[in-house]
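Enquirer: Sequence and computational prediction follow.
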Amino acid sequence: MRAVVQRVSEARVSVSGQVVGQIGAGLVILVCAMPDDTAETARALAAKIAKMRILADPDGKMNLSLLQTGGGALVVSQFTLAADTRRGNRPGFSAAAPPDLGRALYREFAAALRALGMPTETGRFGADMQVSLTNDGPITIWLDSDG
């Protein structure tokens, strides 16, 4: 799986003008499943992100994890993280998992965060979503699991 993690002071995702998920301080996590990913891959990536020490401590240093702060997670599916831009001007997305697998692993990833006790909101898989956020820092980190 691939993920882009952004530390935010607030974020929301809307579909057709209606807010379907929103958080205050925490992390926006854009995720993309790859064809060889499994439920274990999704759970392992969720655990890694939950423990990443990228949130500010009382001294303003990146020293706390989402698990420690109790902040929220807003999980948004984004198959475009699998973009292949090596040839031409139009990205290819064949490296992304097929939709049924992608949906299942997206749900597994969000469920794994919830199972860790994190308040977790989601977008809507496969929908045309509008994501609005205030990046805090800015802190943006890209992760790629080994499948």
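Expert: The structure has been received and is ready for your questions. Every value quoted in this text rests on a predicted model; they were computed, and no experiment measured them.

Enquirer: CA only for contacts and neighbour counts going forward, please
Expert: Fine.

Enquirer: residues contacting the most centrally placed residue in the chain?
Expert: With distances taken as C-alpha atoms, centre = their mean, the chain has I29 as the residue nearest its mean C-alpha position (2.0 Å). Neighbour list for I29: 3-6, 73-76 [criterion: C-alpha atoms under 8 Å, 6 or more residues apart in numbering].

Enquirer: How about V4?
Expert: Counted by C-alpha under 8 Å, 6+ apart, V4 has contacts 29-31, 140-143.

Enquirer: before we move on, back to that, the residue nearest to the centre of the chain - that's part of a strand, no?
Expert: Yes: counting by DSSP: H, G, I helix; E, B strand; the rest coil, I29 falls inside a strand.

Enquirer: I'd like the distance between it and K61.
Expert: From I29 over to K61 the distance is 21 Å, taken as C-alpha to C-alpha, to the nearest Å.

Enquirer: this is the comparison structure:
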Amino acid sequence: MRAVVQRVTSSSVSVDGEIIGKINEGVNVLIGISKDDTLEDLKYIKDKIINLRIFHDENDKMNLSLLDIQGEILAISQFTLYGDCRKGRRPNFMDAKGGNEAKELYDEFIKMIKTSNLKVETGEFGAHMKVEINNDGPVTILLDSKRNF
């Protein structure tokens, strides 16, 4: 599982011109699920996201987590995180999990992250979405459950 975590002052996602998810201070998370992912991968990414110390403390140091600040999460599925561009110019998405299997893992991830008692909003799995991200910093962190980076 891969995630692009962006610290935001606000973020929203819309489908067909209608906002379906919106948050204030917290993180926008773009989520990619690979064909090899299991529940352990989801748990690893969930724990990383809610515990990343990327918010400023009283000394202006990045020392606080989402849990510390009671921040919000906007989680959006994005299979293109598994686009392999090493050969040619057209991405290969062979490592991305597709269809119902990917949706089931995405839904399970959302259930897991909601147990953190933080506000969690989502996009619509498989839909063409427009995402507005007001990145704060900018702070952007890449996570990979296989620890490839």
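Expert: Happy to help now that I have it. The structure displayed is predicted, hence computed values, not measured ones.

Enquirer: Give me the TM-score for these two chains.
Expert: Once the chains are laid over each other, their TM-score by TM-score structural alignment, normalised by the length of structure 1 reads 0.96; 147 aligned residues with a C-alpha RMSD of 1.2 Å.

Enquirer: Tell me which two in the contacts of V4 of structure 1 are the farthest apart.
Expert: By the measure C-alpha to C-alpha, V31 and T140 form the most distant pair in the contacts of V4 of structure 1, at 13.3 Å.

Enquirer: Give me the longest strand you can find in structure 1.
Expert: strand 129-144 (DSSP state E).

Enquirer: so how much does it differ from structure 2 once superposed?
Expert: Once fitted to structure 2, strand 129-144 of structure 1 is off its aligned match by 0.4 Å on average (mean C-alpha distance after the TM-score superposition for structure 1).

Enquirer: Check the offset of that strand from the chain's centre.
Expert: Centroid separation for strand 129-144 of structure 1 versus its chain: 9 Å, with C-alpha atoms, centre = their mean, to the nearest Å.

Enquirer: helices or strands up against that strand?
Expert: On a contact count with 3 or more C-alpha pairs under 8 Å, 6 or more residues apart in numbering; DSSP states H and E, strand 129-144 of structure 1 meets strand 2-15.

Enquirer: Next secondary structure element downstream of the strand it packs on?
Expert: strand 18-23 (DSSP states H and E).

Enquirer: which parts of that next one are buried?
Expert: In terms of neighbour count (16 or more other C-alpha atoms under 10 Å), strand 18-23 of structure 1 has its buried residues at 21-23.

Enquirer: wait, which of the contacts of V4 of structure 1 is closest to M118 of structure 1?
Expert: Using C-alpha to C-alpha, the contacts of V4 of structure 1 come closest to M118 of structure 1 at I29, 13.0 Å.

Enquirer: Identify, by residue count, the longest helix of structure 1.
Expert: As assigned by DSSP state H, the longest helix anywhere in structure 1 is helix 99-115.

Enquirer: how far apart are the helix or strand following it and its match in structure 2?
Expert: Moving toward the C-terminus from helix 99-115 of structure 1, the first helix or strand encountered (DSSP H and E) is strand 120-122. Its matched residues in structure 2 lie on average 0.3 Å from strand 120-122 of structure 1 after superposition (mean C-alpha distance after the TM-score superposition for structure 1).

Enquirer: who does strand 120-122 of structure 1 touch, helix- and strand-wise?
Expert: strand 18-23, strand 72-77, helix 99-115.

Enquirer: Tabulate those (JSON lines), appending distance to A47 of structure 1.
Expert: Output for those, formatted as JSON lines (distance: least, C-alpha to C-alpha, whole Å):
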{"stretch": "strand 18-23", "distance to A47 of structure 1": "19"}
{"stretch": "strand 72-77", "distance to A47 of structure 1": "12"}
{"stretch": "helix 99-115", "distance to A47 of structure 1": "7"}
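
Enquirer: and A96 of structure 2, what does it touch?
Expert: Contacts of A96 of structure 2 by C-alpha under 8 Å, 6+ apart are 32-35, 79-80, 82-83.

Enquirer: Could you single out the nearest of these to V15 of structure 2?
Expert: Nearest member of these to V15 of structure 2, counting by C-alpha to C-alpha, is F79, at 16.9 Å.
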